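S.K.: missing the sequence, but the structure's below:
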């Protein structure tokens, strides 16, 4: 299995996990039952699940107005976009093949 396939599999799995975690937490909130901690939700996003987290946040209207959670999630997204953009720029600028 190539590195790109491993990375794609990881990204798909962590984003699915983030989406399902937000879905479950919203369900538990409606039932006034045991919830997933905000730090756990943010950590899933931080470790690559920010796309799934933002999709679920929008889809389920979950924690969209809760501050500082929403601000922290947005900061994670911005940082990940900056890191990925920097890595792509670096890779393209260091490509020595003709």
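M.R.: Ah, there it is. Only a predicted model underlies this, so the values are computations on that prediction, with no experimental measurement involved.
S.K.: C-alpha only now, for contacts and for neighbours.
M.R.: Fine.
S.K.: end to end, how far does stretch 41-48 reach?
M.R.: One end of stretch 41-48 sits 11 Å from the other (CA to CA, to the nearest Å).
S.K.: tell me which residues in the top helix by length along the chain are buried?
M.R.: Secondary structure of the chain per DSSP state H: the longest helix is helix 3-31. For helix 3-31, a neighbour-count test (16 or more other CA atoms under 10 Å) marks 11-12, 14-19, 21-23, 25-27 as buried.
S.K.: here's the one I want to compare it with:
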């Protein structure tokens, strides 16, 4: 398995987790149960799950009134996309001895 396959698998997995966490937290909010901390939701987005988190926010209508989520999640996604484009335009070659 090459690195690109691993990276794509990781991105898919972390986005599924971000999506699921939004749904789980919404369900817990309705039941007044113990909630998933906002820091956890943002952490999953930062490590690559921003698209899944945004889709989960919209689908479950969760955290859409919070300005930090309304602006923060798209900003994280934008920065990740810019970083991805930067890696393609200016590839980094690392040679190990």
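M.R.: On my side now, so go ahead. Computed from a predicted structure; not experimentally measured.
S.K.: TM-score for these two?
M.R.: For this chain pair, the superposition-based TM-score is 0.87 by TM-score structural alignment, normalised by the length of structure 2; 92 aligned residues with a CA RMSD of 1.4 Å.
S.K.: if we can go back for a sec, let's have the buried residues of helix 3-31 of structure 1 in JSON lines, adding distance to residue 63 of structure 1.
M.R.: Output for the buried residues of helix 3-31 of structure 1, formatted as JSON lines (distance: CA to CA, whole Å):
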{"residue": "11", "distance to residue 63 of structure 1": "23"}
{"residue": "12", "distance to residue 63 of structure 1": "23"}
{"residue": "14", "distance to residue 63 of structure 1": "19"}
{"residue": "15", "distance to residue 63 of structure 1": "17"}
{"residue": "16", "distance to residue 63 of structure 1": "18"}
{"residue": "17", "distance to residue 63 of structure 1": "17"}
{"residue": "18", "distance to residue 63 of structure 1": "14"}
{"residue": "19", "distance to residue 63 of structure 1": "13"}
{"residue": "21", "distance to residue 63 of structure 1": "13"}
{"residue": "22", "distance to residue 63 of structure 1": "9"}
{"residue": "23", "distance to residue 63 of structure 1": "11"}
{"residue": "25", "distance to residue 63 of structure 1": "10"}
{"residue": "26", "distance to residue 63 of structure 1": "9"}
{"residue": "27", "distance to residue 63 of structure 1": "12"}
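S.K.: and those, which two are furthest apart?
M.R.: Greatest spatial distance in these: 11 and 27, 24.2 Å, computed using CA to CA.
S.K.: picking up where we left off before, the longest helix of structure 1 maps to which residues in structure 2?
M.R.: Alignment of helix 3-31 of structure 1 against structure 2: residues 3-31, by TM-score structural alignment.
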